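# Sequence and predicted structure below; questions after.
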Amino acid sequence: MTNQTPESDKREINPFLKSALDFGPILVFFVAYLLLKDHIFTIGGTEYDGFIIVTAAFIPLLIASTGALWFLTGKVSRMQVATLVLVVIFGGLSVWLNDDRFFKMKPTMIYLLFGGMLGFGLLRGASYLKYVMEGMMPLQDTGWMILTRRLMLFFFGLAILNEVIWRTQSTEIWVYFKTFGLSIAVFGFFMSQSKLFQTYGIEDAKGSDTSDG
């Protein structure tokens, strides 16, 4: 018996649909912000700027897209669940208190949480990253530990960077950073680890064992 989802419950869907569910909400948020950023809305006697209105719409949209992803594929990663929970909490606080600072702090909390979890695993001599990503890129245990340590530091760095950006720059610059900057940074990080993947990839290790024989 295992706690993993049975293979029969995991369903493949069109990759374009999956990408739309994964990245669609943040792109909708970005476009909606550009359209509404200069508008003020009066609701129940309280004035809300466009950022707060877009944040209020983003929360149910992300819930719906995550729910659709789970319904169609039969699985949702722990990282997606954690992200959704923090969006609901910090986005909800921004809307409730009419204060955009809470939603801007959300990426900081996400990266501190992920970095902290990886760090906790490292203190226990384990790579929690391996449990999440092993199926996507099989590595030797040494490789997982190195990658986990690097990713932990990277996440802490992103948390600090997000704090610097939202505290010192305009909301519009932060939205661009949140929509594109963070995604590019994560992509760049994994691209920069190509040497590690080559060195500790299980397929490479097996290939060298075969050639030695």
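Sure, I can see it.
# okay, CA-based contacts and neighbour counts for the rest of this
Noted.
# Tell me where this structure has helices.
15-36, 50-73, 78-86, 92-97, 101-123, 128-133, 141-168, 171-176, 182-192, 194-200, 202-212 (DSSP state H).
# ok now do Thr42, which residues does it touch?
Neighbour list for Thr42: Tyr48 [criterion: C-alpha atoms under 8 Å, 6 or more residues apart in numbering].
# Near Phe29, how many other residues are there?
Using other C-alpha atoms under 10 Å, Phe29 is surrounded by 21 other residues.
# right, and it touches Thr55 too?
Yes - the criterion here is C-alpha atoms under 8 Å, and Phe29 meets it with Thr55 at 7.5 Å.
# Tell me which of the helices of the chain sits nearest to Thr5.
With C-alpha to C-alpha, the closest approach to Thr5 among these belongs to helix 50-73: 11.0 Å.
# So which elements touch that closest one?
helix 15-36, strand 40-43, helix 78-86, helix 92-97 (3 or more C-alpha pairs under 8 Å, 6 or more residues apart in numbering; DSSP states H and E).
# for these, which one sits closest to Leu118?
The closest of these to Leu118 is helix 78-86. By C-alpha to C-alpha, the value is 12.0 Å.
# got the buried residues for the closest one?
For helix 78-86, a neighbour-count test (16 or more other C-alpha atoms under 10 Å) marks Thr83, Leu84, Leu86 as buried.
# Use this one as the comparison:
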Amino acid sequence: MAEKKIDGKLKTALELGPILAFFVAYLWLKDRVFIIGGTEYAGFVVVTAGFIPIFLLSMAVLWKLTGHLSKMQVVTAVLIVVFGGLSVWFNEPKFFKMKPTIIYLLFGAALGLGLMRGQSYLQSVMEGLMPLTDEGWMILTRRLMIFFLALAVLNEVIWRTQTEETWVYFKTFGLTAAMFIFFMTQGRLFSEHGTGEDEAE
């Protein structure tokens, strides 16, 4: 089924809205302790419990409107349910903090596996978004693989050595900014290996 086009602002709101909601709720509840069923739960765990259904609902709406979810979105949703659920079930925030590490390791490993087979899995996922030559896709895939692995290491360092609040800021804004900066710095690659001008001619 072909992906249906929807308003870009709505798509962005559905993708980033749950993350921003998590951030706002955390700032509001981070210093509170909730007693549920005789067990004490820190604000972080309660916010995590609320984030899971909100994220799944936003993905369901996005799928309903577009008829499509990317493999990355599906994997992310599964890991949010698994690691968020573990954090709530065991009343242990560290599981949810490990989620970005696992996500980036999986994405980096998948890209690396494709490279070992002489293929760019990134190209098969994003080819319609960025017109690049085959060589350009291979270069971008190698760079993104290294970038994902670096983010996995960075997330481990942050959540293990910094405060919980610092990690929440890093998760909400740092990782998003890092991804934006990465693609902004690939301008030369897009210029040298882009196919847009050739197609126009």
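Structure's in. What do you need? Only a predicted model underlies this, so the values are computations on that prediction, with no experimental measurement involved.
# What's the TM-score once they're superposed?
Here the superposed chains carry a TM-score of 0.98, computed using TM-score structural alignment, normalised by the length of the second structure; 201 aligned residues with a C-alpha RMSD of 0.9 Å.
# one step back: want to throw the helices of the first structure into CSV with distance to Gly44 of the first structure?
Output for the helices of the first structure, formatted as CSV (distance: least, C-alpha to C-alpha, whole Å):
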stretch, distance to Gly44 of the first structure
helix 15-36, 19
helix 50-73, 13
helix 78-86, 26
helix 92-97, 13
helix 101-123, 22
helix 128-133, 44
helix 141-168, 28
helix 171-176, 25
helix 182-192, 35
helix 194-200, 54
helix 202-212, 60
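# before we move on, the earlier item: closest one of the buried residues of helix 78-86 of the first structure to Leu21 of the first structure?
When those are compared against Leu21 of the first structure (criterion: C-alpha to C-alpha), the nearest one is Leu84, at 13.1 Å.
# any idea what the closest one aligns with in the second structure?
Using TM-score structural alignment, the partner of Leu84 of the first structure in the second structure is Ala77.
# Near Val46 of the second structure, how many other residues are there?
22.
# What's the match for it in the first structure?
That one, Val46 of the second structure, aligns with Ile53 by TM-score structural alignment.
# what's the distance between its match and Asp100 of the first structure?
Distance, Ile53 of the first structure to Asp100 of the first structure, using C-alpha to C-alpha, to the nearest Å: 10 Å.
# Not counting its neighbours along the chain, what's nearest the most centrally placed residue in the second structure?
Geometric centre of the second structure, nearest residue: Thr76, 6.5 Å, by C-alpha atoms, centre = their mean. Distances taken as C-alpha to C-alpha, 6 or more residues apart in numbering place Ile103 nearest to Thr76 of the second structure, at 6.8 Å, with adjacent residues excluded.
# mind checking what that neighbour lines up with in the first structure?
So, by TM-score structural alignment, Ile103 of the second structure is matched to Ile110.
# I'd assumed Leu84 was in contact with that match.
No - counting by C-alpha under 8 Å, Leu84 is not a contact partner of Ile110 of the first structure; they are 9.9 Å apart.
# among the helices of the first structure, which is nearest Ile43 of the first structure?
With C-alpha to C-alpha as the yardstick, what comes closest out of these is helix 50-73 (10.2 Å).
# which residues are contacting that closest one?
For helix 50-73 of the first structure, the surrounding residues in contact (C-alpha under 8 Å, 6+ apart) are 9-13, 18, 21-22, 25-26, 29, 32-33, 36-41, 75-76, 80, 84, 87-88, 91-92, 94-95, 98-100, 103.
# which of the residues you listed count as buried?
So, by 16+ other C-alpha under 10 Å, the buried ones in those are 18, 21-22, 25-26, 29, 32-33, 36-37, 84, 87-88, 91-92, 94-95, 98-100, 103.
# count of residues packed around the match of Ile103 of the second structure?
The burial count for Ile110 of the first structure: 22, using other C-alpha under 10 Å.
# And for the one 5 residues further on?
Applying other C-alpha under 10 Å, we find 24 other residues in the vicinity of Gly115 of the first structure.
# Just confirm it contacts Leu151, I think it does.
Yes - using C-alpha under 8 Å, Gly115 of the first structure is in contact with Leu151, at 7.4 Å.
# Counterpart of Thr176 of the second structure over in the first structure?
In the first structure, the residue matched to Thr176 of the second structure (TM-score structural alignment) is Ser183.
# if I look at the residue nearest to Thr76 of the second structure, how far off is Lys4 of the second structure?
27 Å.
# Next: Val78 of the second structure.
In terms of C-alpha to C-alpha, Val78 of the second structure sits 23 Å off from Lys4 of the second structure.
# cool, and Val168 of the second structure?
For Val168 of the second structure, the distance to Lys4 of the second structure - C-alpha to C-alpha - is 33 Å.
# cool, Ser120 of the second structure as well?
To Lys4 of the second structure, Ser120 of the second structure is 25 Å away according to C-alpha to C-alpha.
# circling back to that earlier point, what's the closest non-adjacent residue to the match of Leu84 of the first structure?
Leaving aside its sequence neighbours, Ala77 of the second structure sits nearest to Leu56 (C-alpha to C-alpha, 6+ apart; 6.9 Å).
# After alignment, which residue of the first structure pairs with the one you found?
By TM-score structural alignment, Leu56 of the second structure lines up with Ile63.
# Ok, His68 of the second structure next?
In the first structure, His68 of the second structure lands on Lys75 (TM-score structural alignment).
# Its match reaches Ile13, doesn't it?
No - in this structure Lys75 of the first structure lies outside contact range of Ile13 using C-alpha under 8 Å: 11.6 Å.
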